[in-house]
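1. here is a sequence with its predicted model. Questions after.
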Amino acid sequence: MSKEQKDKVWKRDEINSPCIQVCVVHPVERICTGCYRTIDEIAQWSKLSPEERADITSDLGARASRLKVRRGGRGGRAARRAK
């Protein structure tokens, strides 16, 4: 395979996945806490058009506020009990 052919395969004008490999779905909001995509968006990502991917990607930042702030886990519980 020539360098030109390889470049066509590996250098495409596509929106990359926003996945950061922190795949945990929020139990209430049903979005990934790592990339903020819904399960359906994640599942369909490779089948979406570049325009659909761009639309989703532009909306991801606004979704972060939908996730509740963690209360500190075990340390947070201990601190609340100590009050």
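-> Received the coordinates, thanks.
2. rest of the way, CA atoms for contacts and neighbours
-> Noted.
3. quick one, longest helix in the protein?
-> Taking DSSP state H as the criterion, the chain has its longest helix at helix 50-63.
4. residues contacting it, please?
-> Applying CA atoms under 8 Å, 6 or more residues apart in numbering, the set of residues contacting helix 50-63 from outside is E14, I15, P18, C35, Y36, R37, W45.
5. of the residues you listed - the most surrounded one?
-> When neighbours are taken as other CA atoms under 10 Å, the top entry among the contacts of helix 50-63 is Y36 (29 neighbours).
6. my read: that residue touches I42, true?
-> No: taking contacts as CA atoms under 8 Å, Y36 lies outside contact range of I42: 9.6 Å.
7. reformat the contacts of helix 50-63 as CSV; add secondary structure and distance to K8.
-> Output for the contacts of helix 50-63, formatted as CSV (DSSP: H, G, I helix; E, B strand; the rest coil; distance: CA to CA, whole Å):
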residue, secondary structure, distance to K8
E14, coil, 12
I15, coil, 16
P18, coil, 22
C35, coil, 28
Y36, coil, 30
R37, coil, 28
W45, helix, 21
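8. got another, please set it beside the one above:
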Amino acid sequence: MKVADKVRSPCVSVCALDENDICVGCQRTGDEIFRWTTMTNEERRDVLVKVAEREKKVAI
């Protein structure tokens, strides 16, 4: 698989975990951030769905 085919990280270079272990910049958990480089594209897409759900909660 070419690098261009990999699902890209949602990192926005604002790296700080809140009291719930969620990054205030990209909305991933500490574990999701740690494991990102070893995840399959399917696993990454699953994380991005969770990120979108977390972002909705923050926006409220």
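-> Received the coordinates, thanks. Since this is a predicted model, take the numbers as computed values, not measurements.
9. follow-up on the earlier one: how far off centre is the longest helix of structure 1?
-> With CA atoms, centre = their mean, to the nearest Å as the basis, helix 50-63 of structure 1 stands 10 Å off its chain's centre.
10. residues in structure 2 aligned with that helix?
-> Mapped onto structure 2 using TM-score structural alignment, helix 50-63 of structure 1 spans residues 41-54.
11. sorry, back to before: give me the mean distance between the longest helix of structure 1 and structure 2.
-> Comparison of helix 50-63 of structure 1 with structure 2 after fitting gives an average deviation of 0.8 Å (mean CA distance after the TM-score superposition for structure 1).
12. what is the subsequent helix or strand relative to that helix?
-> helix 73-82 (DSSP states H and E).
13. list the contacts of the residue nearest in space to the middle of structure 2.
-> The residue lying closest to the centre of structure 2 (CA atoms, centre = their mean) is R28, at 3.8 Å. Contacts for R28 of structure 2 were tallied using CA under 8 Å, 6+ apart; they are I22, V47, V51.
14. E55 of structure 2 now?
-> Per CA under 8 Å, 6+ apart, neighbours of E55 of structure 2: Q27.
15. I'd like the distance between K6 of structure 1 and R12 of structure 1.
-> Using CA to CA, to the nearest Å, K6 of structure 1 is found at 11 Å from R12 of structure 1.
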